Every structure is written in C-alpha cells, then in structure tokens.
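Engineer: okay, predicted coordinates and the sequence, questions at the end:
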Amino acid sequence: MDLRAAQYAALTGLTVAEAQSSVATTNVANAGVTGYTAKTTSLTTTVTGSSATGVSLSSITSYVNENLVRSLVAATSDQTYTQTVADYLEALSSALGTTDSETTIADRLTALQTAIADLAVTPESDSLKYLVVEAAVDVADSLNALSAEVQQQRADADQQIEDTVGELNTALAEIDELNEQITMAKALGQDTGDLEDARRVALQTVAEKLDVNYFTTSSGELHVYTQSGEPLVDSQAHTLAYEAAGNVSATMEYPSGFDEITLDGQAVTTKLSGGEIGALLELRDETLPAIQDELDALAATLVEEVNAVTNQGTAVPAAGTLTGTTSRASADSLSGTGTMRIALVDSDGVVDTVVDLDLSTYSTVGDLVSAIDAIDGVSASLDAEGRLVVSSDDSSLGVAINEMDSAAGTAGTGISSYFGLNSLFTGTSADTIRVRSDLAADSTLLATGTLSSDSTLAAGDTGIASGDGSIAEALEDLFGQSVDFAAAGSLGDTSATLADYASSIVSDVATKASTATSEAETADLVAENLSTSLSNESGVNLDEETARLAALENQYAACSQMFEIISEMFETLLDAVS
C-alpha cells in the first residue's frame, strides 16, 4: 500500500469513527424519549481497483420487531378501554357508597322504615310524622342525586368523546405528514429512522383512542383503518367529527338523543370500537343507562307500593283540602265500579257528613267531580293541571276519603289511587320522584289512619278513631316484606324488600367497578410487558452505547495517530528530495 492509500484509509477511518460516535451520542441523549429506537451504523469497504482503500458509512438503521409493535398497538387500545371503564365505574360506585358505609340509598330506606315503625307505635305524634316525611324526602333526594350523577357521567363521557375525537384527528394528521416526509426521504435514499419512530408514537396515540388495523406500503406509507375497515389514513388523513350534546337527561339515548360521530361526513358511530372512544360510547349508551334503569325500577316500585298504602288512608286529623297528584281531564272515561266514601269530620274524627258514591253511575271524570261537589259542605274541581281538589267549606271540618271497593280507569285502581289523593310520593323514576309538595311543607298531612268503612256510619259517629295508626302500621309491614321487581339493567326479575333491592344496586355497581379495575390492571400489565420487551429489543442500552463510545474513541485515536504518522512520513520524504 502506498502512502496516499494509507493516508486515505486513515482519513476515512476518522470520518466513520466520528459519524459512529455521533450516532452513539444521539442514542444516549435520546434514551429516555418515548418511542425512540437505538440507531446502528452499517459500513462499506471502499475498493479501488482490486484493493481495499478505506471505509465509508453506508446507512443508519434501527431494528424494530414489527410483531411486537402490532401486539403493543392492540394492547394499548385494550389498556385505555379498560381504564376508561374502570375510572367511570369507580366514580359512580363511590357516589353510591358501600354496603357498610351507612350512607347508601339502602341505608336511607332503612332509616325511613325505622321512622315509620316509630310512628306506628305513636301515630298521633306530629314530631314523628315530621321525621317520617323528612326521611322520605331524604330517600327521594338521594335517588334524585344518584340519577343526576349517572346522567352527569353520561354527559362527561359524551364531552370526552368530542375531545378525544379532536385528539384522534391530530394524531391522524401527524401520521399523514410523517408519511409524506418518510416517502420523500426514502426516495432520496435518506435515513428515516427518527421519522418512523415519531410515526410509531403517533400510531400508539391513535390506538389509545380507537381499536385499529394498519399496514405499511412498499413506498413506506402507513395506512390506518378502523376495525370495521373505514380508512383513517391512506393517501391522506380522514377527518372525524362529533359535537357533544351538552346537558344529558335520563330520557336521552342513542341515536335519537345524540349526534352521530362522522368520518368524512358519513355516520360511523356503530362502527367504532375499542380504545377510549369505544369505552366512552359503551358507557354513555349501555352501561350507565342500565344502572339508571335499576335506579328507576327502585324509585317506580317505591312510589307505587307506598302510595298504594297511603291512598287508602287519611291524615289524622283530616286535612281541610285534598289535592291529587295525577292529572285527569274532565272528559276522561271513568270506567268506574264499586263504592267510594267521602266524609267531613271534625278534629276528633267525629262525622259531620258522610256520603257513599256508586262509581258505576258516572261516565266521566267530570261527572264524578260534579257529584262530589254536590255534597253539602264539600267543594270539588279539577285545577289548571287537571288535579282533583276536594275541600271542606267549613274550616273546622276536614275531608276524609275511603276508597272502599272502588275501581277506576283501565288499571282498575281505587279512586284515591286514580286521582293520587293522599299519596306520599310523586313521580315515576329516580329523576322525578318527590315527596308530595304540600306534605313536604306540612307533615301533619301524612296519611296515618283510615276513615271507617262501617256500612252504618252516620253523622255523629266516630269516623276516624283517636290514635288510628292503621296506615302507619301497613307502611311498616310493607317495608318489612318482599315486593316484586321486574328485570332492570343487570338485575333480573326478583322479589325483595325495598332496602334489599337498593343494596343489590349498590352491590351491582361495586362488582362492575371491581371487575373493571381488575381488567384494567391486567391490561396495564400486558401493555407494560410488551413495551418493556420492545424497549429491550429496540431501545437504547446505555451500557452498550457507553462501551461503544469508548471503543470508537480508541478507534478514532488510532486512525488519528496513523494519519499523523503518515503525514510525518510525507514531510520526511519531501525534505529528502528537496
């Protein structure tokens, strides 16, 4: 080898060592950067004629196990899906309370049962009536609050869908931009390792939002699709759009109550699954509505069962005015049978006036209202909301009603039930249940006794016995016995006490939350293991890079020394010939 060839070999060695050191230094500097893969250099021997004359850097590459990447992408979707479900259910379970916390809806029903039991012993106590009404208000407020919590979570999920769609669009646009840069760099023979790392990170972001399929074309473009085959990125990024509903109520459901998620203007809501968006859709449209159904079943059954008892009773002393809670129209067909009794009684329950009405003689609601209004000393009418109002014309007398064997309407309920007279609760769901407004304001209006059904009852007789607590006792019995519940949410047909059914709702949500948390922890572990495996194969090993830098420094020093020696030899030769 002549001196020039040796000098060239030393020079190329210096250049390559410098380039390799730069790559190793970059690896060390980016060791903690998410998605960064370790870069390695490939060298080519320079040949002149038939002799090796030096070395050159042919490429900078990185090794990535695509099978691991694909597994990690799938695991990432599962990880965010399970974690999103767990977060929402844990929050709802916390709002419902635990079965041993004494703050659940079941505990409030038990408190109501206890207050009623105390009243049954001393039904004439106004303070105990107050405690019963306050406990009933507490139950209704609790159901209202839980319903509001469920709907707020649905609203939060709905808003999060809008936010996540925006984040997804940003990641898709980033993949599209990186596709352009990568294909151009490949065409120019330039290194694309860092660009591919960035694109891989963007793909992970997409997978967090949605379960996807993808492949890389021969030109280096990454094409991404939904699991059902809709393109998200191909030759361009496709745009999703969604606008949250804002306020969400228990009656809102997909598709009538919420907008569609669109992809390039086409509805794709039902075609999206997995990831954060899939979890949010499932929570908003299935999981949370099912829990709302359970709360509604409890509220509706509570209203129906309790009112069925109180509708048979009367306040003691009787109220001067009774106002129904159910709206009726004067022209409504009554379809009535049997007999009802109306009486005016004084504060001691002594009858002033008593009239029995045969419902079969009245065709419409208006006919019956007119007949009641025709009773001496009684006024009756339908108010602006269609509610029956029955009043005593004498302020010293109260109005008492006994349903007797009456039946009205298509459901064939007693006449007090038909009009909602002496109801404790109003509403039909967890969202709408309330304690009757006038009762909430005046607890002495609570029905605790019963107007006598004696066929010989007449003026001067005792119509309501002093200390009559028959309705309070019936309510106490109701809360201690099982009632039938139709299937709702995740709960099947069952027979249980009101408090026990409430406990089953709390337990159902707690079980769902616990299961979701366990699944999230498992998915987390799978994703972490895959990420660690990928990092071990493709990430930066600081020990190896440090050792490589040390070896390259020695290589650089050797080439530098060789170059220096050859330069000195050139100088010696020049001196010899000059």
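Structural biologist: Perfect, I can see it now. Residues are numbered from 1 along each chain as shown.

Engineer: contacts, neighbours, all on C-alpha from now
Structural biologist: Will do.

Engineer: look up the closest residue to A318, ignoring the ones flanking it.
Structural biologist: Nearest residue to A318 in three dimensions, chain neighbours excluded: G398, at 4.6 Å (CA to CA, 6 or more residues apart in numbering).

Engineer: show me what contacts that neighbour?
Structural biologist: P317, A318, A319, G320, T321, L344, V345, D346, S347, S391, S392 (CA atoms under 8 Å, 6 or more residues apart in numbering).

Engineer: can I get the residues you listed in CSV with secondary structure and neighbour count?
Structural biologist: Conversion of the contacts of G398 to CSV gives the following (DSSP: H, G, I helix; E, B strand; the rest coil; neighbours: other CA atoms under 10 Å):
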residue, secondary structure, neighbour count
P317, coil, 27
A318, coil, 29
A319, coil, 25
G320, coil, 20
T321, strand, 20
L344, strand, 29
V345, strand, 29
D346, coil, 22
S347, coil, 15
S391, strand, 22
S392, strand, 22
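
Engineer: how about CSV for these, with distance to V73 added?
Structural biologist: Formatted as CSV, those follow (distance: CA to CA, whole Å):
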residue, distance to V73
P317, 72
A318, 71
A319, 70
G320, 72
T321, 69
L344, 77
V345, 78
D346, 79
S347, 77
S391, 72
S392, 75
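
Engineer: you'd agree E196 is in a strand?
Structural biologist: No - counting by DSSP: H, G, I helix; E, B strand; the rest coil, E196 falls outside a strand, being helix.

Engineer: one more to weigh against that first structure:
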Amino acid sequence: MSIISIGVSGLTAAQIALSTSSSNTTNAYTAGYTLQVANFSESTSGSGVQIASVDRQYNQFVTSQLNGSISTESALSTYQTEVDQIDSLLADGDASLDTLMQGFFSSIQTLTSDASDTAAREEVVGAAQTLTSQFTQLGSYLDDMASDVNSQIGDQVTQVNDLTEQIAGLNKKISLSDALGSTSNALLDQRDLLVSQLSELVDVDVTTQSNGSYNVALSNGLALVSGNDSFDLQTAVSASDPTQTAVTYVDAAGHTTVLDDSTFEGGSLGGLMDFRDTSLNDAQNQLGILAVSLTQAFNSLQASGIDLNGDTGSAFFSVDDPSIYGNTKNTGDATLSATFTDDVSALSATDYTVKYSDTDGYTVTRNDTGASVTSTYDANNDSLTFAGMNVAISGTADNGDSFLVLPTRNAASSFSTLTGDGSLIAAGTSTGSSDNSNALAMLNLQTDSIVGGSKTLSQTYSALVSDVGSTASRVAGQLETQSGLTEQLTSLQQSESGVNLDEEAANLIVYQQYYQACAKVVEVGTSLLDTLLDIN
C-alpha cells in the first residue's frame, strides 16, 4: 500500500472517530443514549488503519440491576402516593370520626341528665346525622379511590402493550441489521430505553437471543415479547369480585389467562394492585365494621327500650347488608344473600370465601389469612351462619362453586340515620318520660368492647389511623432507601455508559490532531510522488 493510501486510511478512521466523539458530545443529555467508542485496528491489507467497529459501552448486568431497582422504586412510589391520601384523610383531627363519635356520645350523656328534654334529644339526632354523614363521605372517598385504582390499572396495561409492541418492532429491525452484518447503536439505545420505561410499569426479566433480539417476560415466565412478536395484557372484571379489575394475558393462540395480582410485584402496576389488595381494602373494612358495630349495638338497645311516645324503640341507624358475589365461573344456579345476626361481637373486618364441594358441602375461609372459619349449616332453612352473619341459600350449587362475601367493605358509605325525630330515641325502659335507664346503656357503648368483642369504637378507629400511618411511614422509608439504591446504580451505569463531556472534548482535540497528522502523511506522499514524476 502506498504512503498516500496509508494516509487516506488514517483520514477515514479519523473522520469516523471524530464523528463518533461528536455524536457522544451532542447526545450527552439524550435520554437512553449510550456512550460509543470507535475501535481502531490495523488494516486487513496489512498497512494503514481501519475502524473495526463502533461499539456501545454497555453493561447488561448493571442495566438489569438498574431496571430491577427502577421497578421496585416505581411500585413503592405508586403505593406511597395512594396510601398518603388515606393517611391525610384519616388524620384530619377536627373532622375525624373519633372526634365525631365523642361528640355523639357526649350528646347522649346530656340526654341521660334529663330524658324528657326535647332539645337534648334533638342534639343526639343532630350529632348522629353529622357522624353518619362523615362516615358516608369517608366511605365514598375510599370507594372512589377503588374505582380510580381500577381505572389506573387499565391505563397502565395500555401503556405496557404499547411499549412491548415497540420493543418487538425494534427486535425485528435489529435482527435484520445483524443479518446484514451491521448493527445500529441507535436502535439498541431505543430498545433499552423502552425496556427501562417498561420496568417502571411492571417487573420484567430480559434475555438476549443469539440474533440480538430481546425476550421480555413477566415474573411468572409468560412472555410479553419474544423476538418479533409481542403479547398483550388485557383488563377484565374479576370473576370472583366484580368491584375489582383483573389483568389477563393473551397468548399467541388468542387464549386468555387471568393473572394473579402477585404476578405484578414491581412497577407502578404492582404498586397499585398491592395497595388495592391491602391498605385500601383494609381501610374500607375497618371503617365498615365501625359502622356495622355501632348500628347493630345501638339498634339492639333501641329495640329493648321505650321512646318518648311510650312505644317500643325502632331502628335508629341503618347500614347495608353484606354483599355476596357468585363467581362468574360457577356452574350451579345457587345464589347467596346475607344479613347481620344479633351477635355483633362475632363480626370481623375481613372478607370471606364460601365454597361448595360434593364431599364437604359449604366451607368458609378468611381471605386475609386463608384460615378456615367455623360455620353452621341449617338444612331446614338452607342457610349458613358464620362470623356474625346469616347467609340464605337459594338454588343448588355445583361442586367447586364459590362465593365472595364482603361483610363490611361497603358499609361505611351506606351508613345513615333513619330519623330526624328526637322523640323516637328509646332512652328508657318504662313509659316514664324521664326514664334514662336505656340512655345510660347507650352511653356505655362508648366504652364497651363492641367491635369484634375485643375493642371499643375509639380503639378500633385509633388502630386504623395507626395502621395506615405506620404503613405510610414504612413505605416512605423503603422508598427513600430504594431511591438511594437506584441513584447508586444509575451513577454506576453512567460511569460506564454515560457521556463525559470533558473526556469527549479531549478526544475531539486528539482526533483532530490525528486527522491533521494523517493529512500531513498524504501531503508528504503527494510531494514525493510529484518529485519522482519530475525526475528526467
């Protein structure tokens, strides 16, 4: 190879190196951009130089660790955003349920001083209406949160499908590029950025095929992306609980599989599901059991007393009966309906599943612990009694049929005062207008352990506030720790794959001088050639 050809090879290599360094410099703040390095090698012809490749400074292990951390952080951040709303809602001291319950019992205490005082009776009614109104507002707010979470889950699923479709499209372009003997670093960067964005939504496992394509799978191994194909997630009404949205997976044959919520442990989708299934459901059930317990206990005393008109007391508070939903996959025609029994102490702030089998008949389990619950089946009335509820059964269940029982989840939003007439308060147990014996029993409900037979109303509400506050603090602490880990991994990833402007500035100077030196080689070669041609 002539000296001119050698110089030209250097000029070509210098141009590529300058272009590479320029690209690094101009993309220093481009999201997802990975540092590129021009690798020099001796020319295959034996003289001169060539650029063997322009490679990305990419570490798959660090990137996988970072994506996993991003997924966990996103789940915690989403959970914290949601649970902080409940924490703020319950922490309002002036309008807290505990304050209003104290106000209600304070009005009853005033009534005990003179049961014939109509003003005192109206005060009790007013305090009761204020209390039930606050219960309704809190319950409705939580119901709206549940609806909003379901809506967010749908939006997140749409985003997941959009990202996986784009990743599959890039897989196709990248594998084609590899087949042609060249690799587009820009396409690789775009794909890795999409995977990072996907990790914010769901926790995924990524593996690389021999042709450079990514396989992206959920934690349970189901593929979201396999080569050039992507597989959709969908949302549907839960078969067991129509108040909740379930996520389903659609395979290549079009078959749909319902995914357990535990499939999504990370990402904002996992955070939403975790919040819905724990803190939100618990808060709804805890508020609900307060409403049900007060309703049952107070109405029981009303029924045993005499009002100002000399009549037996009527129900003062009202709350919806337990909700029961038959699984949509049931094959029998049985339907279940429930009412609360007088045994208010047997109630628990949890959901239950009733199952039927040909061998065991109807069995009951707690959904929060999975523990079996003692139940009594009455064949004469075709009814089932458990946990402070009487469940009437109509129709015939088939083997494997199941039913979801929600005793208290919807109770708070339905809590109401049935009368605005203070004379209907059954303050006594005789026809005497000044008899306050039953009012004293009503006042004792404030300190009696009427919730689950172990806690007072105030203790139950305080425990709810404490549990939510503790959860909010715990998640905030975990989020802070996880954010620190994500920051460390980001720094590590950037130290390897990020652009250092100082280094690139130095590289530009070096490659410029290199270009000038190669140009000098060409100049010298040309001068020598001219000299030789001028020799006679």
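Structural biologist: Received the coordinates, thanks. All values reported here derive from a predicted model rather than from experimental measurement.

Engineer: let me see the TM-score of these two.
Structural biologist: Aligned and superposed, the two chains score 0.76 in TM-score terms (TM-score structural alignment, normalised by the length of the second structure); 444 aligned residues with a CA RMSD of 2.9 Å.

Engineer: circling back: pick the one among the contacts of G398 of the first structure closest to L210 of the first structure.
Structural biologist: Lowest distance from L210 of the first structure to those (CA to CA) belongs to T321, with 60.8 Å.

Engineer: what's near enough to touch that closest one?
Structural biologist: V389, V390, S391, S392, G398, V399.

Engineer: please apply the same query to E200 of the second structure.
Structural biologist: Residues counted as contacts of E200 of the second structure (CA under 8 Å, 6+ apart) are N67, I70, S71, S74, A75, G267, S268.

Engineer: let's go with 6 Å and repeat that
Structural biologist: Contacts here follow CA atoms under 6 Å, 6 or more residues apart in numbering; on that basis E200 of the second structure touches S71, S74, G267.

Engineer: what is the distance between stretch 20-30 of the second structure and the centre of its chain?
Structural biologist: 37 Å (CA atoms, centre = their mean, to the nearest Å).

Engineer: what range in the first structure does it sit on?
Structural biologist: Per TM-score structural alignment, the counterpart of stretch 20-30 of the second structure in the first structure is residues 23-33.

Engineer: repeat that for stretch 76-90 of the second structure.
Structural biologist: The aligned range for stretch 76-90 of the second structure in the first structure is 82-96, by TM-score structural alignment.

Engineer: relative to the second structure, what is the average displacement of that stretch?
Structural biologist: Compared with the second structure after fitting, stretch 82-96 of the first structure has a mean deviation of 1.2 Å; criterion: mean CA distance after the TM-score superposition for the first structure.

Engineer: tell me the buried residues in that stretch?
Structural biologist: Buried residues in stretch 82-96 of the first structure, counted by 16 or more other CA atoms under 10 Å: T82, Q83, T84, V85, A86, Y88, L89, E90, L92, S93, A95, L96.

Engineer: nearest to A523 of the first structure among those?
Structural biologist: T82 (7.2 Å).

Engineer: ok, for K173 of the second structure, nearest residue in space, not its chain neighbours?
Structural biologist: Counting by CA to CA, 6+ apart, the residue nearest K173 of the second structure is L187, at 7.8 Å.

Engineer: quick one: the counterpart of that neighbour in the first structure and E174 of the first structure, what's the gap?
Structural biologist: Aligned by TM-score structural alignment, L187 of the second structure pairs with L195 of the first structure. From L195 of the first structure across to E174 of the first structure, the span is 11 Å (CA to CA, to the nearest Å).

Engineer: the lengthiest helix in the first structure vs the second structure, average offset?
Structural biologist: Of all the segments of type helix in the first structure, defined by DSSP state H, the longest one is helix 126-187. Superposing on the second structure and averaging over aligned pairs (mean CA distance after the TM-score superposition for the first structure), helix 126-187 of the first structure comes out at 1.4 Å.

Engineer: and that helix, what does it pack onto?
Structural biologist: Under the contact criterion of 3 or more CA pairs under 6 Å, 6 or more residues apart in numbering; DSSP states H and E, helix 126-187 of the first structure touches helix 105-121, helix 193-209.
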